[in-house]
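> quick one: sequence and predicted model below, then my questions.
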Amino acid sequence: MLLFIYSQLVRLALPLILIRLWWRGRQAPARRKNWCHRLGYVPRMTGRIVWVHAVSVGETIAAGPLVRQLLARDPHTRVLMTAMTDTGQAQARKMFGDQVSYAYAPYDTPGALRRFLKRVNPAVLVIMETEIWPNMIVQCHRRDVPSILVNARLSERSAQGYEKVRALVAPVMDNLTWIAAQAESDARRFRRIGVSASRVEVTGSVKFDVEIPAATRSAASELRASLGERPVWIAGSTHQGEDAILLAAHRKLLAQYPSALLILVPRHPERFDTVAELSCAEGFTVARRSREACSEKTEVYLGDAMGELMMLYGAADVAFVGGSLVERGGHNPLEPAAWGLPVLSGENVFNFETIYEQFRTHDGVRFVQGEDELANTLAQLFSDPSQAEALGQRAQAVVNRNRGALERVVEGIARQF
């Protein structure tokens, strides 16, 4: 009954959702492209299809090694990658080109999912992390399509929210075939909201199996050489309300290190112009990567090209991971850690609590609060390279120590179809 009510509410909201999609598409035309996919009208596919759903950029990047393993394991398998955002789809295309197929995921109504499944006829659905859409899972179950949640995480905050609507959530979760949880704490919370213990397995996080392609290493090395010997720090995946704090910290750092450079990479492309304007208004000399080269006079280098964050991390000396000085829950610290960089973060990391717990345990991260502490920590690391190197090595060791989840997840997926 609750699923029926939920579906009716989504149907009622659908006209407003489509209007919003059209409205936001004024400045980002890519959002309007293939809008019919949202209603389930995707190109028909044949063969053995593995449907991989990754909601946005972060999940798409995390899905990369998994998709490569699936393709290598069985060359006859076709992979369809779906996302909810245009940036997620653009990231997937940049990673895989014509190796896989792409579509926007349908909105979560029974009709849209039935149309989508009829056209694609997947052998299995692989959902990255905790993108739980009731009709997506239920409609797959009704067509005998196994639904698998991989790299699954569930924070205490989310678990408490799901418990409030347990009557809706429990039947949906019962339709999942297998959940590959990042940690025992995640598995325990899934069991709390109605998942059978036999369907939950702790595999670890596939994000620890992060890859740095040779081309990315080469591009990072080339960029770093162009920046010279100056101190360079990067703030990746920043959010509204965070950039002003980071710029204030950079101003304080410049008082001690006048040649220091901040590579500032906003999380969402629609904020590129806003952050560029803010940086200029604060009096910094700004260069935008998409438009001009970074000169020796540049104080803020704006990373405004999609899909380059991993490479930009490799050109820095210290990394701050965004979404953590504001209530966003943080972002993935494993990419800078894989480079062996010292990792800094704010305290708001509830979306990555399992991963950050590993870093806390092994002293592989420095947590900072506010512009003063951030600036002081940066100055300390730049003044003591051996301390910075040791912090980076500990962060990299955390990544290496936890590799192996990917193989376990791929084996688990293979068992389901």
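Everything's here; your move. Numbering: from 1, shown residues only.
> please make it C-alpha for all contacts and neighbour counts, starting now.
Will do.
> what are the boundaries of the strands in the stretch 201-350 of the chain?
Listed in chain order, the strands of the stretch 201-350 of the chain (DSSP state E, counting those that start in this stretch) span 232-238, 261-266, 286-288, 300-302, 318-321, 343-345.
> elements contacting the last one?
I take that to be strand 343-345. Packing contacts for strand 343-345, counted by 3 or more Cα pairs under 8 Å, 6 or more residues apart in numbering; DSSP states H and E, involve strand 318-321, strand 366-367, helix 385-401.
> looking at the ones you listed, which is buried most?
Comparing those by mean neighbour count (mean count of other Cα atoms under 10 Å), strand 318-321 ranks first with a mean of 27.
> before we move on, the earlier item: wait, which of the helices and strands packed on strand 343-345 is closest to residue 146?
Taking Cα to Cα, helix 385-401 is the member of those nearest to residue 146, at 30.4 Å.
> just the residues contacting that closest one, thanks.
Helix 385-401 has contacts (Cα atoms under 8 Å, 6 or more residues apart in numbering) with 208-209, 318, 334, 337-343, 358-359, 362-365, 381-382.
> try 10 Å
Outside helix 385-401, the residues that touch it by Cα atoms under 10 Å, 6 or more residues apart in numbering are 207-210, 317-319, 333-344, 355, 358-366, 378, 380-382.
> among those residues, which ones are buried?
Neighbour-count burial (16 or more other Cα atoms under 10 Å) applied to these gives 207-210, 317-319, 333-344, 355, 358-359, 364-366, 378, 381-382.
> can I get the strands of the stretch 201-350 of the chain in CSV including distance to residue 399?
Formatted as CSV, the strands of the stretch 201-350 of the chain follow (distance: least, Cα to Cα, whole Å):
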stretch, distance to residue 399
strand 232-238, 18
strand 261-266, 23
strand 286-288, 31
strand 300-302, 27
strand 318-321, 15
strand 343-345, 12
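> quick one: residue 413 and residue 63, what's the gap?
From residue 413 across to residue 63, the span is 13 Å (Cα to Cα, to the nearest Å).
> before we move on, back to that, quick one: which of the helices and strands packed on strand 343-345 is nearest residue 80?
Taking Cα to Cα, helix 385-401 is the member of the helices and strands packed on strand 343-345 nearest to residue 80, at 28.5 Å.
> in whatever helix or strand comes next after that closest one, what counts as buried?
On the C-terminal side of helix 385-401, the nearest following helix or strand under DSSP states H and E is helix 405-414. By neighbour count with 16+ other Cα under 10 Å, helix 405-414 contains the buried residues 405-407, 409-410, 412-413.
> comparison target, given below:
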Amino acid sequence: MYSGAISAFGVGVKVAGFKNSKARLLSEGQKEIWRRLDESIEADARYIWVHAASLGEFEQGRPIIEKIRKERPEYKILLTFFSPSGYEVRKNYSGADCVCYLPFDTPGRVRRFIDKVNPEIAIFVKYEFWRNYLHELWRRQIPVYLISAVFRPDQFFFKRRSAWYGYWLKWYTRIFVQDERSRQLLHSIRVDSVDVCGDTRFDRVSDIRAARKPIPLIERFAGTPGKNKVMMAGSSWPEDERIYAEWFDRHPEIKLVIAPHEFDKERLDTLVSLFKNGAVLMSEAQKDEALLDGKQVLVIDCFGLLSSAYAYCNVAYVGGGFGAGLHNINEAAVYDVPVFYGPNNEKFIEAGEMASSGGGIPIASKEDFERMADILFYNDRERETRGRNAGDYIRAKIGATDKIFDIIFPS
């Protein structure tokens, strides 16, 4: 039944591709897998296979990939993605020897893929539970690890009617979880090859801050540090803009930088027209910096700048919490700024912990945002204290990558 459902999903992707651009990218990417593997995989090389569903999971897996590159250069790395939003952004990632989509999880494709790559080790990131891949790796006695995982009581592994899914977890050689609650949940279904190591995203955002490069255009827009005040809205959705836009219309002295989660032309046109005190696209300002003059809002309409752009703000807002799910609040907090985020954050341990520290500011409405924005932008001591709390929280969580690496590769 599972394999039949996966096959049906593949057919559905092809059909959806006639109208949906993401489905089309996935369908076309699936066709390219075997050619890319034929061109890139060396028969006599030793491979570690790392799989990340999308871009966020890639950022969690990246510290492990880069530590393997540095400490175990005898291995080559294959990186796979399931989602176009990960693959299309990172298909040229230089830290891997080959990057491709993950073939759909049907028995024939699974055997063909593993025969071709013949990995010595497989590493899955956070929420990757592909039944046929796990079973085939287990059957061939290839070590397979799950890193930065989080488990919750509402997942199907822990429900009576679907508890048989829990057997899949026994095929992992070891599971590295973020917290003790996850370990206890796994213990309740007799999965005990588990270590509490934390979340590798904290290591990643720390590395990003250390290696960040200046962004002159944003620096010019933001103005003199300490004089002008700026909010950075990262991974913003329309639902998020409905929360904060009106407050900025009433406070033209506070600047706003927005990195929308998606930026097709219609989305960008709507976003620019939303703010009455003037907004400009970064791509346009790069051609003529004078367009920045007199504008309250700068919209970043390209990939790759968000994690460094947070360095220019006094307060951050991370999107997704009023929709499908919260984006990465750690990459903002690492710059010692307080972070707003919406209520759909229960799947993210850091959201609750950062709120408890005082550095995270969960909100449930426009009124919540406006009340706290009035405080943070006009009370320097409150803003700076909450910002330090956010940064201290991040620094206290660093170290998961080394713990995981030392267990996978014991000295």
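All right, it came through fine. Only a predicted model underlies this, so the values are computations on that prediction, with no experimental measurement involved.
> coming back round to it: any chance of the helices and strands packed on strand 343-345 of structure 1 in TSV, with distance to residue 109 of structure 1 too?
Shown next, in TSV, are these (distance: least, Cα to Cα, whole Å):
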stretch	distance to residue 109 of structure 1
strand 318-321	36
strand 366-367	42
helix 385-401	39
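> quick one on the thing from earlier: can you redo the buried residues of helix 405-414 of structure 1 as TSV with distance to residue 4 of structure 1?
TSV is the format used below for the buried residues of helix 405-414 of structure 1 (distance: Cα to Cα, whole Å):
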residue	distance to residue 4 of structure 1
405	37
406	36
407	38
409	33
410	34
412	32
413	30
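> if I pick the spatially most central residue of structure 2, what's in contact with it?
Centroid-nearest residue in structure 2: residue 56, 1.7 Å away (criterion: Cα atoms, centre = their mean). Residue 56 of structure 2 sits next to 62, 85-86, 125-126, 201, 327-328 when contact means Cα under 10 Å, 6+ apart.
> what's the most distant pair in the residues you listed?
For the contacts of residue 56 of structure 2, and using Cα to Cα, no pair is farther apart than 85 and 201, which are 18.3 Å apart.
> buried residues in the lengthiest helix in structure 2, which are they?
Longest helix in structure 2, counting residues (DSSP state H): helix 21-40. Buried residues in helix 21-40 of structure 2, counted by 16+ other Cα under 10 Å: 23-27, 29-30, 33-34, 37.
> whereabouts in structure 1 does the helix or strand just after that helix align?
Note on helix 21-40 of structure 2: by DSSP H and E, the next helix or strand toward the C-terminus is strand 47-52. Alignment of strand 47-52 of structure 2 against structure 1: residues 49-54, by TM-score structural alignment.
> buried stuff in the matching stretch?
49-54.
> and residue 214 of structure 1, which of the helices and strands packed on strand 343-345 of structure 1 is closest to it?
That would be helix 385-401 among these, by Cα to Cα, at 17.8 Å.
> mind reading off the mean deviation between that closest one and structure 2?
For helix 385-401 of structure 1, the mean distance to aligned residues of structure 2 following superposition is 1.0 Å (mean Cα distance after the TM-score superposition for structure 1).
> quick check, distance from that helix to the centre of its chain.
Distance, stretch centre to chain centre, for helix 385-401 of structure 1: 22 Å (Cα atoms, centre = their mean, to the nearest Å).
> ditto for stretch 251-268 of structure 1
Distance, centroid of stretch 251-268 of structure 1 to centroid of chain: 24 Å (Cα atoms, centre = their mean).
> try stretch 238-257 of structure 2
24 Å.
> then stretch 66-81 of structure 1?
Worked out by Cα atoms, centre = their mean, stretch 66-81 of structure 1 lies 20 Å from the chain centre.
> overlap of the contact sets of residue 413 and residue 63 of structure 1?
126, 150.
> need the nearest residue in space to residue 119 of structure 1, chain neighbours excluded.
Distance criterion Cα to Cα, 6 or more residues apart in numbering; nearest residue to residue 119 of structure 1, sequence neighbours excluded, is residue 44 at 4.5 Å.
> my read: that neighbour touches residue 118, true?
Yes: contact status for residue 44 of structure 1 versus residue 118: in contact at 8.3 Å, counting by Cα atoms under 10 Å.
> neighbour count: the two, which is higher?
A direct count of neighbours by other Cα atoms under 10 Å for residue 44 of structure 1 and residue 118 places residue 118 higher, at 16 against 11.
> need the distance between the two termini of stretch 299-313 of structure 1.
First-to-last residue span, stretch 299-313 of structure 1, Cα to Cα: 17 Å.
> residue 72 of structure 2 pairs with which position in structure 1?
So, by TM-score structural alignment, residue 72 of structure 2 is matched to residue 74.
> and what of residue 173 of structure 2?
Aligned partner of residue 173 of structure 2 by TM-score structural alignment: residue 177.
> quick one: its match and residue 150 touch, right?
No: the criterion here is Cα under 10 Å, and residue 177 of structure 1 misses it with residue 150 at 11.0 Å.
> the two - which one has more neighbours?
residue 150 (28 against 21).
> sorry, back to before: distance of the residue nearest to the centre of structure 2 from residue 398 of structure 2?
When residue 56 of structure 2 is compared with residue 398 of structure 2 (using Cα to Cα), they lie 18 Å apart.
> what's the answer for residue 199 of structure 2, then?
Relative to residue 398 of structure 2, and taking Cα to Cα, residue 199 of structure 2 is found at 8 Å.
> can you check residue 80 of structure 2 too?
26 Å.
> which one's more surrounded, the two?
residue 80 (26 against 18).
> with structure 1 superposed, average distance for the helix or strand where that one lies?
In the assignment (DSSP H and E), residue 80 of structure 2 maps to strand 76-81. Compared with structure 1 after fitting, strand 76-81 of structure 2 deviates on average by 0.9 Å (mean Cα distance after the TM-score superposition for structure 1).
> what range does stretch 107-114 of structure 1 cover in structure 2?
With TM-score structural alignment as the criterion, stretch 107-114 of structure 1 aligns to 104-111.
> residues of that stretch that come out buried?
For stretch 104-111 of structure 2, by 16+ other Cα under 10 Å, it's 104-106, 110.
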